[in-house]
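Generate coordinates for the sequence data below:
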Amino acid sequence: FPTFNRPNVELVTDDIREFTSTGIITKDGKARPLDCVILGTGFIVDPRIYMKKFELCGLNGHTIQEDWKVSPTAYLGITAANYPNMYQLVGPHTGLGHNSIIFMIEAQADYIVNCVKLVQAKGGGYLDVKEEAQNRFLGEMTQALKGTVWDSGCKSWYQTAEGINFAIWPKSTWRYWLATRKVNEADYRFVKCAGQSAEGTSGGKLGTSAQAMARAAVR
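Alright, predicted model coming up:
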């Protein structure tokens, strides 16, 4: 890394103790004046971490954190079984290590819009992806990852502590576009809610944030 050897560059690995009006003070007590501080927080890709304060209870009465205790999973990285009308961008198994994530996000945004249009066309209610469809997708990803550099036994930011790779899409991006360009209705349950309620038919209730999401999707 030649940049670290430049005379005007200093590599500091100490923790930041505090911010001041002129810069930072590191754990060793040294004040370091700075013009700009950039927080590199983009490597927290585990939704169990960045969604840990997101109140979401599914139709099965579980929270999303309970259902994702072993590893986060979602059908096409977008929808999760028992969590109707919850849609994700760059969800489980749709991160990239070999291409532009923008293409994936565009494909996901189009897919979500198509899901909402499908709900509207059917008269409102919600879509809930079937567990067998979600498990089939997970199995396909697990198989496709075998033998790749993303599943070679090394620990990385896209794995759980147990070594489960939950983040990477191991195929080409155009294959993802093919998989998401049309909603496969056979992989979903459609339930029409009386009075557009945000409550599930089995008694589960969505959290406050998810209720707003569900209402927005129905509209």
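
Only C-alpha atoms from now on, for both contacts and neighbour counts.
Fine.

As a check, name the ranges of all strands in the protein.
16-19, 23-26, 31-33, 126-129, 188-191 (DSSP state E).

center of the protein - which residue?
With distances taken as CA atoms, centre = their mean, residue 91 lies nearest the centre of the chain, 2.7 Å away.

Now do the longest helix seen in the chain: everything it contacts.
For the chain, the helix that runs over the most residues, judged by DSSP state H, is helix 101-121. Helix 101-121 is contacted by residues 78, 87, 89-90, 94-95, 125-127, 173, 176-177, 180-183, 190, 217-219 when judged by CA atoms under 8 Å, 6 or more residues apart in numbering.

buried ones in that helix?
104-105, 107-109, 111-112, 114-119 (16 or more other CA atoms under 10 Å).

So what's the gap between that helix and the chain middle?
Between the centre of helix 101-121 and the centre of its chain there are 15 Å (CA atoms, centre = their mean, to the nearest Å).

could the strands of the chain be laid out in TSV, adding mean neighbour count?
Shown next, in TSV, are the strands of the chain (neighbours: other CA atoms under 10 Å):
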stretch	mean neighbour count
strand 16-19	13
strand 23-26	17
strand 31-33	13
strand 126-129	25
strand 188-191	17
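
Could you also give me the structure for this second sequence? I'd like to compare it with the first:
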Amino acid sequence: MTEYTIAILGAGIGGLGMAAKLKKEGKSSFVVLEKADAVGGTWRENTYPGAACDVQSHLYWYSFDDQQPDWTRLYAQQPEIRQNVESFVERYDLAPHIRLNAEVNRAEWDHERGRWLIGTTAGEQIVAEVFVGAWGQLNRPSFKGIEGRESFRGASFHSAQWRHDVDLAGKRVAVVGNGASAVQIVPQIAGDVASLTVFQRSANYHVPRMDRAYDQDERQLYRGAARLLESREAFFAEHESWVGAMKLDANPVLDEFYRIARELLETQVPDAELREKLWPDYPLGCKRVLVADDYYPALMRDNVELVTERIAEVVPEGLRTRDGAVHELDVVIYATGFETLSFLGDLEITGRDGRSLRDVWHDGARAYLGTTVSGFPNLFLLYGPNTNLGHNSIILMLECQYDYVLQALRTRAETSAVALDVRREAMHRFNDRLQETLRGTAFAGGCTSWYKTADGHITNNWSGSVGEYQEAMRTFRLDDYEVLQPATA
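Now for the predicted structure:
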């Protein structure tokens, strides 16, 4: 049994940033528990062709890092992001705090001693006074109920589990899905395969990416902290101005996004019938708006076909659609996204009075400020419920949470508390207001998305701007927390 003050679950962007902030605060009694054999989170797992960030690289990094990356492109690609993550770990000397191949499957609050008992699949137990969950929202591949996958005679895999041993050249390939991963994959492989069939369930809005490499003069310029900060702040302001596009009510920003998306479609897709298949029938922002320049042109290739008929089942020869047609294939790539609504995967977390977090969240995940949950003392979530965005960089939200956790740690020390537990009424009050505000956003629009449950409870997205979240997180309000002493822990 190993004891720490703080245990962090996950060595992705979220968990590593928290670890670095702890180091900058002079704290050393912490551990980062990672199920895989390397750091990087989503940037370790997603190695598919074309994998890249859809936020500009200058905005997609920690603002507190004294040595900002020397980005080579406007939009960084997966290998560069992963390399910078690994460099970050080295520069902050985080490796001694990271335990790889340590998959956590349970965490239980010890009422008597006021601490978390954290277990791994290997049977180890870690004890920590504070437990920080940084396991992310997009790391549990989903196949959306597609039946018969095991019957397929060819090669098949999820986009987040890319099989680099499968040569696609000259093959009949299917990409199931047309979301954020698919629009990066399709243009990369379309020129190599014999045929490519893209199966679309519902269309997405696309806006131009306009990616490009930075030349050497630009890179030299951005190596200066002042110019890089200026670029970062400009991108931040631009993205913040887009929040109107996430609203249901008509406004100039939303109108402009509709115009840009329609113009891109009409410019790149000359066929009117195909354009209608590619134009969504739900409000912009209800699903993730995609940033892509080359997806539509890829669909124009003679060897690429868009299929909008629903898949009925996987058969040995390929995919059977509901109209009875069998699409014969050699390789099936499932770009079908992730299971997001549970927020837990197989992890079991038990809080006060033996309450299971899975049971508490049975009708949708909720947390106070997306970070703490009543009945689970000293548990802090990073990128938790309602902290996803449709318009800006998630790292900005994470940095608010880092500072909030540090405030909580200081408050805990100042009050000599064993633990802090957010009051149930404070959590419900926050979430009631949040859901009311979310009803006026596109996330509540008439579509099925990974943002919300079947009954319409929006679990994943924040309701407004990053600035509003920063303001909400600026001060740790002790009145909203129960201070637990040894006898009450």
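
what span of structure 2 lines up against the longest helix of structure 1?
The alignment of helix 101-121 of structure 1 onto structure 2 (TM-score structural alignment) spans residues 394-414.

compared with structure 1, how much does the matching stretch deviate?
Comparing stretch 394-414 of structure 2 with its match in structure 1 after superposition yields a mean distance of 1.2 Å (mean CA distance after the TM-score superposition for structure 1).

Check the gap between the residue nearest to residue 50 of structure 1 when sequence neighbours are not counted and residue 167 of structure 1 for me.
Nearest residue to residue 50 of structure 1, sequence neighbours excluded (CA to CA, 6 or more residues apart in numbering): residue 44, at 7.1 Å. Distance, residue 44 of structure 1 to residue 167 of structure 1, by CA to CA, to the nearest Å: 11 Å.

Counting neighbours, go ahead and name the busier of the two.
The residue with more neighbours, out of residue 44 of structure 1 and residue 167, is residue 167; 25 against 12, by other CA atoms under 10 Å.

can you give me the helices for structure 1?
Assigned by DSSP H, structure 1 shows helices spanning 47-50, 64-67, 101-121, 131-145, 173-180, 208-218.

So the residue nearest to residue 50 of structure 1 sits against residue 156, correct?
No. Counting by CA atoms under 8 Å, residue 44 of structure 1 does not reach residue 156; the two are 11.3 Å apart.

how about the helices in the stretch 201-350 of structure 2?
216-222, 225-240, 252-268, 272-278, 295-299 (DSSP state H, counting those that start in this stretch).

Which part of structure 1 matches the second one?
Under TM-score structural alignment, there is no match for helix 225-240 of structure 2 anywhere in structure 1.

before we move on, what about the third one?
Residues of structure 1 aligning with helix 252-268 of structure 2 are absent, taking TM-score structural alignment as the criterion.

so where is the host helix or strand of residue 83 of structure 2 in structure 1?
Per DSSP states H and E: residue 83 of structure 2 is located in helix 78-91. Counting by TM-score structural alignment, helix 78-91 of structure 2 falls onto no part of structure 1.

one step back: identify the spatial nearest neighbour of the residue nearest to the centre of structure 1, chain neighbours not counted.
residue 77 (4.4 Å).

Need the counterpart of that neighbour in structure 2.
Aligned counterpart of residue 77 of structure 1 in structure 2: residue 370 (TM-score structural alignment).

same thing with residue 188 of structure 1?
Residue 188 of structure 1 maps onto residue 481 in structure 2, with residues paired by TM-score structural alignment.

ok, that match - contacts?
420-423.

swap in residue 160 of structure 1?
By CA under 8 Å, 6+ apart, the contact list for residue 160 of structure 1 reads 71, 166.

In structure 2, what residue corresponds to it?
Matched by TM-score structural alignment, residue 160 of structure 1 corresponds to residue 453 in structure 2.

What's the separation between its match and residue 378 of structure 2?
The spacing between residue 453 of structure 2 and residue 378 of structure 2, counted by CA to CA, is 27 Å.

Name the nearest residue to the corresponding residue of structure 2 for residue 56 of structure 1, ignoring sequence neighbours.
Aligned counterpart of residue 56 of structure 1 in structure 2: residue 349 (TM-score structural alignment). Leaving aside its chain neighbours, residue 349 of structure 2 sits nearest to residue 107 (4.8 Å; criterion: CA to CA, 6+ apart).

count of neighbours near that neighbour?
Using other CA under 10 Å, residue 107 of structure 2 has 20 neighbouring residues.

what residue of structure 1 takes the place of it?
For residue 107 of structure 2, the aligned position in structure 1 is a gap, per TM-score structural alignment.

In terms of helices and strands, where is residue 107 of structure 2?
strand 104-110.

elements contacting that strand?
Counting contacts by 3 or more CA pairs under 8 Å, 6 or more residues apart in numbering; DSSP states H and E, strand 104-110 of structure 2 packs against strand 115-120, strand 348-350.

Now tabulate those strands in a markdown table and tack on mean neighbour count and distance to residue 78 of structure 2.
Below are those laid out as a markdown table (neighbours: other CA atoms under 10 Å; distance: least, CA to CA, whole Å):
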| stretch | mean neighbour count | distance to residue 78 of structure 2 |
| --- | --- | --- |
| strand 115-120 | 23 | 29 |
| strand 348-350 | 20 | 31 |
